[in-house]
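S.K.: the sequence isn't on hand, but the structure is:
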């Protein structure tokens, strides 16, 4: 999951000046002794997503010999990941942490994860194949996958109807509808531009591009690939036509505008459904979900934006119990039903995909079963996408470039070029073998 709660990327210790943070409730050697003597094992879990605490409470009620304490941190990009990495460096990290798939390679490169393959491989078959790859590097496994982030288009059905506009099925039509609506009422915008690297990555993903790859021990960096350039040119045209509301998606101002019908759509991941339903009170029942607009008529390609693991941090004294909890957290029916409802996840556990919670109508979305749309999106997402090892840098540089583009101080293409160049430099500075295309 990545959202307003998870707008983050990983961190690479060698490139960051880390400020030591105070430790709290790290798992201790006494817990290991307690486990061996048949006593209670105490595990600490750091994360920020809503609903996590409820699943932790349910686990504790059903497992008298393991107690998990959930401690809420800032989201990854707001300091949560730095706090985790600092704690690992100081030797007082919790056993468990919420870590997005995009950040896990950075944690691995920093030596901040515990290899728990010995315990985790026994449950590998429970999970969608590509999510297991997302928590693994070769034969090492660093945690248990929780969810994925298939993308679709959220939209105000009532506003499209008011302006007599169709639900866009192609990106060409999406632009036409946006221009028509804004011309009819200059206070109404179809959408906002992509504002950060992960928004843009999801769009590139859908278009068939990839930002990173590996071959023969060499990293390939292709952020400025043809598909990314196509996406950049598309949004540049809409920006230049002044039909985009220049507001970061899902922030407070965006929520207010969307609730009033001044922003009509959001192309994003499944996790946004909970954020929308919990915050857009005035427009409840007026929203709907459709597949992402396509580059070609009749296409079905989708992108992915998000997906998290419950990772086991380096130094965990009770890795077996940590994996036991993480697997329960991701696959137990009571936990996944809670996380679907309160966190907005699309489960990585295959059995959870048939739960009633992902097969029922939503009152907020006008009685639509929105998970039908996301099931189709998940089935049409390229699962070979790979994240790079310096995503904090990538995200920071890309977001800076997008801010400049949206304010007229640069272009979307400039954001690609600048991020490509800075990423190559950052990876080489880490001693990585890298090539760029």
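M.R.: Arrived safely, thanks for sending. The structure displayed is predicted, hence computed values, not measured ones. Numbering: from 1, shown residues only.
S.K.: from here on, contacts and neighbour counts on C-alpha atoms
M.R.: Fine.
S.K.: quick check: the residue lying closest to residue 207 once chain neighbours are set aside vs residue 215, distance?
M.R.: Nearest residue to residue 207 in three dimensions, chain neighbours excluded: residue 227, at 5.8 Å (Cα to Cα, 6 or more residues apart in numbering). Distance, residue 227 to residue 215, by Cα to Cα, to the nearest Å: 21 Å.
S.K.: could you do residue 100 as well?
M.R.: Separation of residue 100 from residue 215 (Cα to Cα) stands at 24 Å.
S.K.: so which of these two has more stuff around it?
M.R.: Shown here are residue 100 and residue 215; by other Cα atoms under 10 Å, residue 100 has more neighbours (29 against 8).
S.K.: next, count neighbours for the nearest residue to the more buried one once chain neighbours are set aside.
M.R.: Sequence neighbours aside, residue 308 is the residue nearest to residue 100 in space, at 4.0 Å (criterion: Cα to Cα, 6+ apart). Using other Cα under 10 Å, residue 308 is surrounded by 27 other residues.
S.K.: what is the host helix or strand of the residue nearest to residue 207 packed up against?
M.R.: Assigned by DSSP states H and E, residue 227 falls within helix 226-240. Using 3 or more Cα pairs under 8 Å, 6 or more residues apart in numbering; DSSP states H and E, the elements in contact with helix 226-240 are helix 197-207, helix 412-429.
S.K.: and of the ones you listed, who's closest to residue 244?
M.R.: Checking the helices and strands packed on helix 226-240 against residue 244 by Cα to Cα gives helix 412-429 as the closest, at 13.8 Å.
S.K.: name the residues that touch the closest one?
M.R.: 15, 221-224, 228-229, 232-233, 235-236, 389-390, 393-394, 397-398, 400-402, 405, 433-436 (Cα atoms under 8 Å, 6 or more residues apart in numbering).
S.K.: what residues of that helix count as buried?
M.R.: 412-420, 423-424, 426-427 (16 or more other Cα atoms under 10 Å).
S.K.: show me the contacts for the residue lying closest to residue 367 once chain neighbours are set aside.
M.R.: Once flanking residues are discounted, residue 367 sits nearest to residue 361: 4.8 Å by Cα to Cα, 6+ apart. Neighbouring residues of residue 361 by Cα under 8 Å, 6+ apart: 367, 368, 369, 370.
S.K.: which one (most neighbours) among those residues?
M.R.: Greatest neighbour count in the contacts of residue 361, by other Cα under 10 Å, goes to residue 370: 22 neighbours.
S.K.: quick check: it vs residue 334, distance?
M.R.: 21 Å.
S.K.: next one: residue 277
M.R.: Counting by Cα to Cα, the separation of residue 277 from residue 334 is 21 Å.
S.K.: what is the three-state secondary structure of the residue nearest in space to the middle of the chain?
M.R.: Per Cα atoms, centre = their mean, the C-alpha nearest to the average position across the chain is that of residue 306, at 1.9 Å. With DSSP: H, G, I helix; E, B strand; the rest coil as the basis, residue 306 sits in coil.
S.K.: put this next to the previous one:
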């Protein structure tokens, strides 16, 4: 109905996988079902029933003409945002700050919510990817680098400053004692968006095993997704092929 009245798609995906993060939405749908590319033992689960369900949902939306193409990465996404070509942006918490910067004139027209459950009663929070800080083993200043990591990530005051500046919601629970996370947002229709993020942090979450072969899995997943989005391929078939290929590449067992 929204597309008929406004021309806006439901959401956008990088259909030809021009960027490495093209499968973020698929990965989110997996995690909302408590599964991933590998199980906790390191076995491959790319073709699990949950994965097929996730890819089938994407295919259903695409076949209905509800998915725009975000090929080209960040610049294309920013153009889509400014042109209003998508009704929903399934993005990380920090993207709220980007929206405020890019379309300040749309204050009061946006809202934030947790993703809907894929299955009734299922999870409504997922951490598709996250920002990490690491210290190089070859560094001559490891102690100083670690002090910086500690300063930025483990002190509530630092996390509050980051949130105030760029809207990046912390994983540090103690930071949410600050009033800034409980203030109504004029841009987001008076919502207390910090409390939405806190709700996600408090939600039960599964452990996910990225393994040392995550990059290989990601490449095969994005290729499979492109076949579904651009050629109408069968989700179960392409995911089965991807799982088997990943097994050949890594020597890992494909879990059935």
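M.R.: Sure, I can see it. In this text, all values refer to a predicted model and were calculated from it rather than measured experimentally.
S.K.: and which of the contacts of residue 361 of structure 1 is nearest to residue 80 of structure 1?
M.R.: Nearest to residue 80 of structure 1 among the contacts of residue 361 of structure 1 is residue 370, at 30.7 Å by Cα to Cα.
S.K.: what does the closest one align to in structure 2?
M.R.: Alignment note (TM-score structural alignment): residue 370 of structure 1 maps to residue 193 of structure 2.
S.K.: nearest residue to that match in space, please, no chain neighbours.
M.R.: Nearest residue to residue 193 of structure 2, sequence neighbours excluded (Cα to Cα, 6+ apart): residue 112, at 6.5 Å.
S.K.: neighbours around the aligned residue in structure 1 for that neighbour, how many?
M.R.: Using TM-score structural alignment, the partner of residue 112 of structure 2 in structure 1 is residue 289. The local packing of residue 289 of structure 1 (other Cα under 10 Å) involves 26 other residues.
S.K.: name the nearest residue to residue 170 of structure 2, sequence neighbours excluded.
M.R.: Residue 170 of structure 2's closest residue in space is residue 159 (Cα to Cα, 6+ apart), at 6.2 Å.
S.K.: and the gap between residue 47 of structure 2 and residue 34 of structure 2?
M.R.: Distance of residue 47 of structure 2 to residue 34 of structure 2, computed by Cα to Cα: 14 Å.
S.K.: excluding residues flanking it in the chain, which one is nearest the alignment partner in structure 2 of residue 380 of structure 1?
M.R.: Structural alignment (TM-score structural alignment) places residue 380 of structure 1 against residue 203 in structure 2. Distance criterion Cα to Cα, 6+ apart; nearest residue to residue 203 of structure 2, sequence neighbours excluded, is residue 125 at 6.9 Å.
S.K.: my read is that that neighbour contacts residue 34, right?
M.R.: No: judged on Cα atoms under 8 Å, residue 125 of structure 2 makes no contact with residue 34 at a distance of 10.2 Å.
S.K.: more neighbours, those two?
M.R.: Shown here are residue 125 of structure 2 and residue 34; by other Cα under 10 Å, residue 125 has more neighbours (21 against 16).
S.K.: so what corresponds to that one in structure 1?
M.R.: Matched by TM-score structural alignment, residue 125 of structure 2 corresponds to residue 302 in structure 1.
S.K.: cool, and residue 82 of structure 2?
M.R.: By TM-score structural alignment, residue 82 of structure 2 lines up with residue 259 in structure 1.
S.K.: which outside residues touch the stretch of helix or strand that match belongs to?
M.R.: Using DSSP H and E, residue 259 of structure 1 sits within helix 252-260. Residues from elsewhere that reach helix 252-260 of structure 1, judged by Cα under 8 Å, 6+ apart: 247, 248, 263, 264, 265, 276, 279, 280, 281, 282, 283.
S.K.: okay, and which of those map to helices?
M.R.: 276, 279 (DSSP state H).
S.K.: list just the nearest of the contacts of helix 252-260 of structure 1 to residue 197 of structure 1.
M.R.: Distance to residue 197 of structure 1, by Cα to Cα, is smallest for residue 248 among these, at 12.5 Å.
S.K.: do you know how far the nearest residue to that closest one once chain neighbours are set aside is from residue 251 of structure 1?
M.R.: Computed as Cα to Cα, 6+ apart, the closest residue to residue 248 of structure 1 that is not its neighbour in sequence is residue 195, at 6.0 Å. Relative to residue 251 of structure 1, residue 195 of structure 1 is positioned 11 Å away (Cα to Cα).
S.K.: more crowded one of those two?
M.R.: Taking neighbours as other Cα under 10 Å, residue 195 of structure 1 and residue 251 compare with residue 195 leading, 20 against 10.
S.K.: so what's that one up against?
M.R.: Counting by Cα under 8 Å, 6+ apart, residue 195 of structure 1 touches 248, 249, 399, 402, 403.
S.K.: again, only this time at 10 Å
M.R.: Residue 195 of structure 1 sits next to 246, 247, 248, 249, 398, 399, 400, 401, 402, 403, 405, 406 when contact means Cα atoms under 10 Å, 6 or more residues apart in numbering.
S.K.: is it in a helix, a strand, or coil?
M.R.: Here residue 195 of structure 1 is coil, with the state taken from three-state DSSP.
S.K.: from residue 83 of structure 1, how far off is it?
M.R.: Counting by Cα to Cα, the gap from residue 195 of structure 1 to residue 83 of structure 1 is 25 Å.
S.K.: check residue 316 of structure 1 too.
M.R.: Distance of residue 316 of structure 1 to residue 83 of structure 1, given as Cα to Cα: 16 Å.
S.K.: and if you look at residue 174 of structure 1?
M.R.: 41 Å.
S.K.: same check, this time on residue 301 of structure 1
M.R.: For residue 301 of structure 1 relative to residue 83 of structure 1 (Cα to Cα), the value is 37 Å.
S.K.: my guess is the match of residue 112 of structure 2 contacts residue 272. True?
M.R.: No: under the criterion of Cα atoms under 10 Å, residue 289 of structure 1 makes no contact with residue 272, lying 11.1 Å away.
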